[in-house]
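Enquirer: could you look at this predicted model? Sequence included:
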Amino acid sequence: MEDFNQTDNQRIVEKIYLIRGIKVMLDKDLAEMYGTIPIRLRQQVSRNKERFPEHFMFQLNEQEVGDMVSQNVIPSRQSLGGALPYVFSEHGILMLANVIKSQQAIAMSIKIIEVFIKFREMLISQKDLLLKFEQLEKLIIQHDDDIHVIFQTLKQLIQQESEPREPIGFKIKS
């Protein structure tokens, strides 16, 4: 099996897109990584349709392809091979390794799944950081309110006119 490095991880990350709220990879990118051609990958998928429910794999529509091209994610529609591409979620990618069955496909699937797992871990740590920031913000706001009250009270004390006060202490009767 091939030894993968940080460059491979970066290459995988660059091929992951967010479509319909799901992180997916294009069939042409997966075919390249698995050492096959997109039409062969699609043939294998069509022979095993029952393994690929909608949340594992779906075909992009014209609007989604147009959006990807207009956002310069894909250089042109031609680079997609002239057809509406299929995209695969993390689960679909894992299932592809069972369908393609080459050693390269198995190794790449494992590597891709590891990248997806790192994404989830980063998301969880970001949520933890966000929660801590929110707690800190609430604390700062509370302190700001307290400091504001202290300054208001000090201003009131300074602005009060000093009235003559009766001296305190022992009084001598005269």
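Expert: Received the coordinates, thanks.
Enquirer: CA atoms for contacts and neighbours, from now on please.
Expert: Noted.
Enquirer: assign a three-state SS to the residue nearest the centre of the chain, would you?
Expert: The centroid of the chain falls nearest to Leu123 when counting by CA atoms, centre = their mean (5.6 Å). Assigned by DSSP: H, G, I helix; E, B strand; the rest coil, the conformation of Leu123 is helix.
Enquirer: this is the comparison structure:
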Amino acid sequence: MTVIQSIQNRIYEIRGERVMLDFDLAALYEVPTKALNQAVKRNIKRFPKDFMFQLTAAEWKEVWSQSATTSSEAGSLRSQIVTTSQSSRRSDNTPYAFTEQGVAMLSGILNSDKAIAMNIAIMRAFVEIRKILLLQNDVRQQLQEIKERLGGHDAQLTAIYDAMENLLDEKAAERKWNERPRIGFKQS
């Protein structure tokens, strides 16, 4: 399970897609990033824009700063990977991002046993994230239903409190009326 958690920490949301970056995939597959990218370029027809895209400089800067901050707080190996990948990259050469389908397509071009095993683990990590998101959506929906019910209950409770106040006011007025000093003649 720690392998899946490690993989989940390397999944980013960029352009509304959950993606993994080329240097993270290369580290997981235990191949150089350059070799991974060359294999992709040799098979570029397998990677349309919805499977793989290159980050802009602004996107890369944001992802790099987030991952460096997160890693330094966690004190994990992740900071070493980010630091080495950043230092070995030229500033104009931003990483490639692979969507879930792009990662699945990588399994067709990387045939080592390590790559196959890691691809299976990555697919499981994506499935786990999808389950978590579905669970979160279900919880959000339940919270919304509870809020709506409570809103209805608030209105009902307010009506009950108002009715009780009116009853108390009527009783107090009746008591005052009955306890008022009488005027007039008393019959004996």
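Expert: Looks like it came in fine. Quantities reported herein were computed from a predicted structural model and do not represent experimental measurements.
Enquirer: mind telling me what the residue nearest to the centre of structure 1 corresponds to in structure 2?
Expert: Aligned counterpart of Leu123 of structure 1 in structure 2: Leu133 (TM-score structural alignment).
Enquirer: cool, and Ile147 of structure 1?
Expert: Checking TM-score structural alignment: Ile147 of structure 1 goes with Leu157.
Enquirer: now do the SS call for that match.
Expert: The assignment at Leu157 of structure 2 comes out as helix when based on three-state DSSP.
Enquirer: how close does it get to Glu145 of structure 2?
Expert: From Leu157 of structure 2 across to Glu145 of structure 2, the span is 18 Å (CA to CA, to the nearest Å).
Enquirer: what's the answer for Phe47 of structure 2, then?
Expert: For Phe47 of structure 2, the distance to Glu145 of structure 2 - CA to CA - is 42 Å.
Enquirer: those two: which has the busier surroundings?
Expert: Taking other CA atoms under 10 Å, Phe47 of structure 2 and Glu145 do not tie; Phe47 has more neighbours (19 against 12).
Enquirer: which helix or strand contains the closest residue to that one other than its chain neighbours?
Expert: The shortest distance from Phe47 of structure 2 to any non-neighbouring residue, by CA to CA, 6 or more residues apart in numbering, is to Gly102 (6.4 Å). According to DSSP states H and E, Gly102 of structure 2 maps onto helix 100-109.
Enquirer: in structure 1, what residues pair with that helix?
Expert: With TM-score structural alignment as the criterion, helix 100-109 of structure 2 aligns to 90-99.
Enquirer: kindly state which residue of structure 2 is aligned to Lys111 of structure 1.
Expert: Alignment note (TM-score structural alignment): Lys111 of structure 1 maps to Ala121 of structure 2.
Enquirer: alright, that wraps it up for me.
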